[in-house]
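Visitor: predicted coordinates and the sequence they were generated for:
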Amino acid sequence: MSRLVRDARYEVLPTGTIEDKVLEHVPVEQTITVTASPSKGLDVTLDLAERLTGHGYTAVPHLAARMVRDKAELAEICDRLAGKGITKIFVPGGDADPPGAYPDALSLLEDLKEIGHSFDQVGIAGYPESHPTISDDLTIQSMWDKRKYATHVVSNLTFDAKVVNTWVTRMRARGITMPLLLGVPGPVERAKLLAMATRIGVGESTRFLNKNKGMFARLAAPGGFTGESFLEKCAPTLSAPEALVEGLHVYTFNQVAETAAWRRDLLARLAKDL
């Protein structure tokens, strides 16, 4: 767990204040991923990733497939990011409706390969829980179809360790052997968490929290919910060599200061227990 927490990367939303928050609270050796929103457009994501790269961070922009207009724009994005020294990307399907030329991540990944991109890491999404618009069987099949274009899987947010353990076992049984970055929540305020839950596809976890009142009470406490107990319950899966869990992907919801403090405190406690 110490290794995973130490090497955790943070996901942030490209808002007007997030750059200053990252600079103030996050050391440059930590990787930052930048989400993409149909309401803001991809330029906002790319701009922030480029600026963070300029500050010395490893920045990973989300290239949401449905937000990319066509192959010509995709080639322009690849050239633009390569010119700024960005070598890692994350390719989700995205929520843009209607989409451009790419209805899903696979179609964009196919064109990325044809273009001959220079990225050394290409992440794809994994869904431990039901996706709002895609069946469970299709999400597993989709990872299989995308495996030859990607270097790793990033799991969507969940709060139920049993769900994670089952999903990882099922994924590996299907022969998907890409390393996994396990998605975990940082210290998230309850109101913000519940507002996001259904939209990002963690409705089952929200119901799980409602059934487990003690955990739900912790969401209401100052500092909100953290991933510590979740990680402990996932430990049997995380520690199994066949699980191929390479790191953590922390969903900060831009609560960067709180997430950084939680990470420092957890690392200190883990070191004390060694």
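Guide: Perfect, thanks for sending it.
Visitor: CA only for contacts and neighbour counts going forward, please
Guide: OK.
Visitor: how far does stretch 40-53 sit from its chain's centre?
Guide: On the basis of CA atoms, centre = their mean, to the nearest Å, stretch 40-53 sits 16 Å off its chain's mean C-alpha point.
Visitor: ignore what I typed, I meant stretch 99-115.
Guide: Relative to its chain's centre, stretch 99-115 lies at 20 Å (CA atoms, centre = their mean).
Visitor: swap in stretch 162-172?
Guide: Put simply, stretch 162-172 sits 17 Å off its chain's centre (CA atoms, centre = their mean).
Visitor: residues in contact with it: which ones?
Guide: Pro128, Glu129, Ile140, Thr158, Cys234, Thr237, Glu242, Ala243 (CA atoms under 8 Å, 6 or more residues apart in numbering).
Visitor: give me the distance between the nearest residue to Met178 once chain neighbours are set aside and Val122.
Guide: Sequence neighbours aside, His152 is the residue nearest to Met178 in space, at 5.0 Å (criterion: CA to CA, 6 or more residues apart in numbering). Separation of His152 from Val122 (CA to CA, to the nearest Å) stands at 7 Å.
Visitor: neighbour count winner among those two?
Guide: Set side by side, His152 and Val122 show more neighbours around His152, with 24 against 18, by other CA atoms under 10 Å.
Visitor: the more buried one touches Gly126, doesn't it?
Guide: No. Contact criterion CA atoms under 8 Å: His152 and Gly126 do not qualify, at 9.7 Å.
Visitor: helices of the stretch 151-274 of the chain, start to end?
Guide: Secondary structure of the stretch 151-274 of the chain (DSSP state H, counting those that start in this stretch): helices at 161-173, 190-197, 203-211, 213-220, 228-239, 256-273.
Visitor: in TSV, list the contacts of stretch 162-172 along with neighbour count and distance to Glu258.
Guide: Shown next, in TSV, are the contacts of stretch 162-172 (neighbours: other CA atoms under 10 Å; distance: CA to CA, whole Å):
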residue	neighbour count	distance to Glu258
Pro128	28	26
Glu129	23	26
Ile140	18	33
Thr158	26	19
Cys234	18	22
Thr237	21	27
Glu242	14	33
Ala243	19	29
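Visitor: what about versus this one:
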Amino acid sequence: MDLRQDFTDSNLLPPRLIDNWSIEVLPRTAAKVPSFLDLLPTGTQIFLAHVDGTPLPSLVETARRLRNEGFSVTPHLPARSFTGRQELEDLLHRYRNEADITHALLLAGGATSARGDLLSSFDLIETGLFDKLGFKQLHIAGHPEGNRDIDPDGSTRHVDAALLRKCEFAKRTDARVVITTQFLFESHSLLDWARRIETLGIDLPIHVGLAGPAKLQTLIRYAMTCGVGPSIKVLQKRALNLSRLLLPYEPTEMAQTLEAFKSANPSSRIERFHMFPLGGIEPAVHWCRQQMKA
């Protein structure tokens, strides 16, 4: 049963940000789940992480399995993980032909050195392969709190320029282009960023990254590894409160603030939530289901 369809149709209300949530899944996590049909609503968009060292045929097989179970699958494509255009093209052909994949998340990737001549997500775009092979939706990364790997000085000059280039690409591609953000812990940072990029002329849909329920120590570790910016202070402040230190973090407060904003500003480009299940996929799915019932 697709809970999202039930709730949106029965109340005849515009979709909320939670109603069409998507979720990240690691290949090793997928291997441990006998059937995602027992876990996720049918049709959920699953982002399949591309973990270096995972054989490419294994990624294709996982994507095929998830598609056969009735899910929309969006593989990560980290530019620096490919030896070159040919390896990328071979993988895209397999995703399209063997798993009927039409969505992808384009990334530079976390590797400090590239395996080939593809260095950035725009290098992936410039291959022209996604229109050639009929991809229908392309996700690009958004960094509401900046990205020190791209702008070491703490500014947003280069990340803004990259988004503007991709916004221009969105006007000439056949695919729908969507910004999917890094997870963060503070709604005001997200809203300020969304307003700011809008003033720059960037009008792409935004899917907001939320960290799923997890222990505080786990979240702080992931946040530091992934370069989360000032909103990490929300976690650090929580760590000083002994009554909350041992309780799992949940993104409820941030989600509710963003839902209220979207309700009051229906033309906002903020479109849905994207879950990073840092504390496990089952707690993240449970939280989403509870929010859908709220």
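Guide: Good, I have the coordinates. Just so it is clear, the model here is predicted, and its values are computed rather than measured.
Visitor: after superposition, what is the TM-score?
Guide: The TM-score (TM-score structural alignment, normalised by the length of structure 1) is 0.87; 267 aligned residues with a CA RMSD of 2.4 Å.
Visitor: picking that back up, counterpart of the residue nearest to Met178 of structure 1 over in structure 2?
Guide: Matched by TM-score structural alignment, His152 of structure 1 corresponds to Val178 in structure 2.
Visitor: ok, now how distant is that match from Arg28 of structure 2?
Guide: 26 Å.
Visitor: what do you get for Leu216 of structure 2?
Guide: 23 Å.
Visitor: my read: Glu189 of structure 1 touches Phe216, true?
Guide: No. Contact between Glu189 of structure 1 and Phe216 fails when scored by CA under 8 Å: they sit 11.2 Å apart.
Visitor: so what does Thr226 of structure 1 match up with in structure 2?
Guide: Aligned against structure 2 by TM-score structural alignment, Thr226 of structure 1 finds its counterpart in Glu250.
Visitor: for its match, which non-adjacent residue is spatially closest?
Guide: Pro213 (4.5 Å).
Visitor: again, but for Pro277 of structure 2
Guide: Nearest to Pro277 of structure 2 is Gly212, by CA to CA, 6+ apart, at 4.7 Å.
Visitor: state the number of residues packed around that neighbour.
Guide: Neighbour count for Gly212 of structure 2, taken as other CA under 10 Å: 29.
Visitor: map it onto structure 1.
Guide: Counting by TM-score structural alignment, the partner of Gly212 of structure 2 is Gly186.
Visitor: residues contacting that match?
Guide: Phe225, Thr226, Gly227, Val250, Tyr251, Thr252, Gln255, Glu258, Thr259, Trp262.
Visitor: can I get those residues in CSV including neighbour count and distance to Asp7 of structure 1?
Guide: Below are the contacts of Gly186 of structure 1 laid out as CSV (neighbours: other CA under 10 Å; distance: CA to CA, whole Å):
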residue, neighbour count, distance to Asp7 of structure 1
Phe225, 23, 20
Thr226, 22, 17
Gly227, 20, 15
Val250, 26, 11
Tyr251, 24, 14
Thr252, 21, 15
Gln255, 18, 18
Glu258, 17, 17
Thr259, 24, 14
Trp262, 18, 14
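Visitor: taking these together, which two end up most distant?
Guide: Maximum pairwise distance in these, criterion CA to CA, is 13.9 Å, between Gly227 and Gln255.
Visitor: joint contacts of those two?
Guide: By CA under 8 Å, 6+ apart, the residues touching both Gly227 of structure 1 and Gln255 are Gly186, Pro187.
Visitor: count of residues packed around Tyr57 of structure 1?
Guide: Quick note: Tyr57 of structure 1 (other CA under 10 Å) scores 21 neighbours.
Visitor: same check, this time on the one 4 residues further on
Guide: For Pro61 of structure 1, the neighbour count with other CA under 10 Å is 27.
Visitor: and if you look at His249 of structure 1?
Guide: By other CA under 10 Å, 27 other residues sit near His249 of structure 1.
Visitor: kindly report the same for Leu66 of structure 2.
Guide: Count around Leu66 of structure 2 with other CA under 10 Å applied: 21.
Visitor: now the aligned partner of it in structure 1: closest residue in space that isn't a chain neighbour?
Guide: The alignment partner of Leu66 of structure 2 in structure 1, by TM-score structural alignment, is Leu52. Using CA to CA, 6+ apart and skipping the chain neighbours, the partner closest in space to Leu52 of structure 1 is Ala59 (6.2 Å).
Visitor: shouldn't the one you found be in contact with Gly85?
Guide: No. In this structure, Ala59 of structure 1 is not within contact of Gly85 by CA under 8 Å, at 9.7 Å.
Visitor: so these two - more neighbours on which side?
Guide: Set Ala59 of structure 1 next to Gly85 and count neighbours by other CA under 10 Å: Ala59 wins out with 29 against 14.
Visitor: dump the residue contacts of that one.
Guide: Contacts of Ala59 of structure 1 by CA under 8 Å, 6+ apart are Thr31, Ile32, Thr33, Val34, Ala49, Glu50, Leu52, Thr53, Ile86, Lys88.
Visitor: repeat the analysis, applying 10 Å as the threshold.
Guide: 9-11, 28, 30-34, 46, 48-53, 85-89 (CA atoms under 10 Å, 6 or more residues apart in numbering).
Visitor: so it versus Leu267 of structure 1, what's the distance?
Guide: According to CA to CA, Ala59 of structure 1 stands 23 Å off from Leu267 of structure 1.
Visitor: then Val28 of structure 1?
Guide: In terms of CA to CA, Val28 of structure 1 sits 17 Å off from Leu267 of structure 1.
Visitor: likewise Gly54 of structure 1?
Guide: 28 Å.
Visitor: of these two, which one has the most company?
Guide: Using other CA under 10 Å as the criterion, Gly54 of structure 1 and Leu267 rank with Leu267 on top: 18 against 14.
Visitor: counterpart of the more buried one over in structure 2?
Guide: Residue pairing (TM-score structural alignment): Leu267 of structure 1 is matched to Met292 of structure 2.
Visitor: can you confirm Arg16 of structure 2 is in a strand?
Guide: No. Applying DSSP: H, G, I helix; E, B strand; the rest coil, one finds Arg16 of structure 2 to be coil, outside a strand.
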